[in-house]
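A.B. asks: fold the stuff below for me.
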Amino acid sequence: MSFLWAIIAGLIIGLIARAVLPGRQDIPIWLTIILGVLGALIGNVIATALGVRDTGGIDWIRHIVQIAAAAGLIAVVTPLWAKRVRR
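C.D. replies: Predicted coordinates for the structure are as follows:
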């Protein structure tokens, strides 16, 4: 069941990250999900390294770091995907 939650979280984080970035990102939804999941994992590592603790409520700082990590991944991968598709 945790695998399903990781996909759902990756989709949400990836879509928010795409919305934060300016311009259009021509990548498929499956790649958005994968980059969202990777961004969530990287964001968790960074948040833990920064000393962000789990709280009883919503972990806003952790989620912001996750979205930023996913946005960074999407910003790097989108031009690479565009070059791959043009060939």
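
A.B. asks: for the rest of this, base every contact and every neighbour count on C-alpha atoms.
C.D. replies: Fine.

A.B. asks: where exactly do the strands run in the chain?
C.D. replies: Here the chain has no strands by DSSP state E.

A.B. asks: what is the biggest helix by length in it packed up against?
C.D. replies: Longest helix in the chain by number of residues (criterion: DSSP state H): helix 60-86. Judged by 3 or more CA pairs under 8 Å, 6 or more residues apart in numbering; DSSP states H and E, helix 60-86 is in contact with helix 2-20, helix 29-49.

A.B. asks: one more, please, to line up against the first structure:
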Amino acid sequence: MSMSWIWVLIVGAIIGAIAGAITNQGKSMGCAANIIAGLVGSSLGQALLGDFGPQVAGMAVIPSIIGAVIIVWIVAFIINRI
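C.D. replies: Down below sits the predicted model:
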């Protein structure tokens, strides 16, 4: 069971890193922020768009990346406003 959580964290970090690269915010994000953006973005993307496309570690890749991009944009907007 613990290996599945490790796999989810790794995939979440990769999704968060991809979202950071797409939004040009990846340089300022650390590993923990990538994981959080990837996991929260995955939940948001799948809630909004469903679970179409390839799946890795229980996450639909395309909706997860789209959701993570939305999360990164929102967080970057809030941080830049402060």
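
A.B. asks: now check structure 1 for the residue matching Ile10 of structure 2.
C.D. replies: Applying TM-score structural alignment, one finds that Ile10 of structure 2 aligns to Ile8 in structure 1.

A.B. asks: before we move on, what about Ile22 of structure 2?
C.D. replies: With TM-score structural alignment as the criterion, Ile22 of structure 2 lines up with Val20 in structure 1.

A.B. asks: repeat for Leu39 of structure 2
C.D. replies: Using TM-score structural alignment, Leu39 of structure 2 sits opposite Val37 in structure 1.

A.B. asks: follow-up on the earlier one: what's the spacing between the match of Ile10 of structure 2 and Arg84 of structure 1?
C.D. replies: 27 Å (CA to CA, to the nearest Å).

A.B. asks: tell me the most buried of the helices and strands packed on helix 60-86 of structure 1?
C.D. replies: helix 29-49 (a mean of 19; mean count of other CA atoms under 10 Å).

A.B. asks: for that helix, which outside residues touch it?
C.D. replies: 6-7, 9-15, 17, 61-63, 65-71, 73-74 (CA atoms under 8 Å, 6 or more residues apart in numbering).

A.B. asks: please repeat the previous calculation with a cut-off of 6 Å.
C.D. replies: Outside helix 29-49 of structure 1, the residues that touch it by CA atoms under 6 Å, 6 or more residues apart in numbering are 10-11, 13-14, 62, 65-66, 69-70.

A.B. asks: ditto for stretch 70-82 of structure 2
C.D. replies: If you take CA under 6 Å, 6+ apart as the criterion, stretch 70-82 of structure 2 is touched by Gly41.

A.B. asks: if we go by neighbour counts, what in it is buried?
C.D. replies: Buried positions in stretch 70-82 of structure 2, judged by neighbour count with 16 or more other CA atoms under 10 Å: 70-73.
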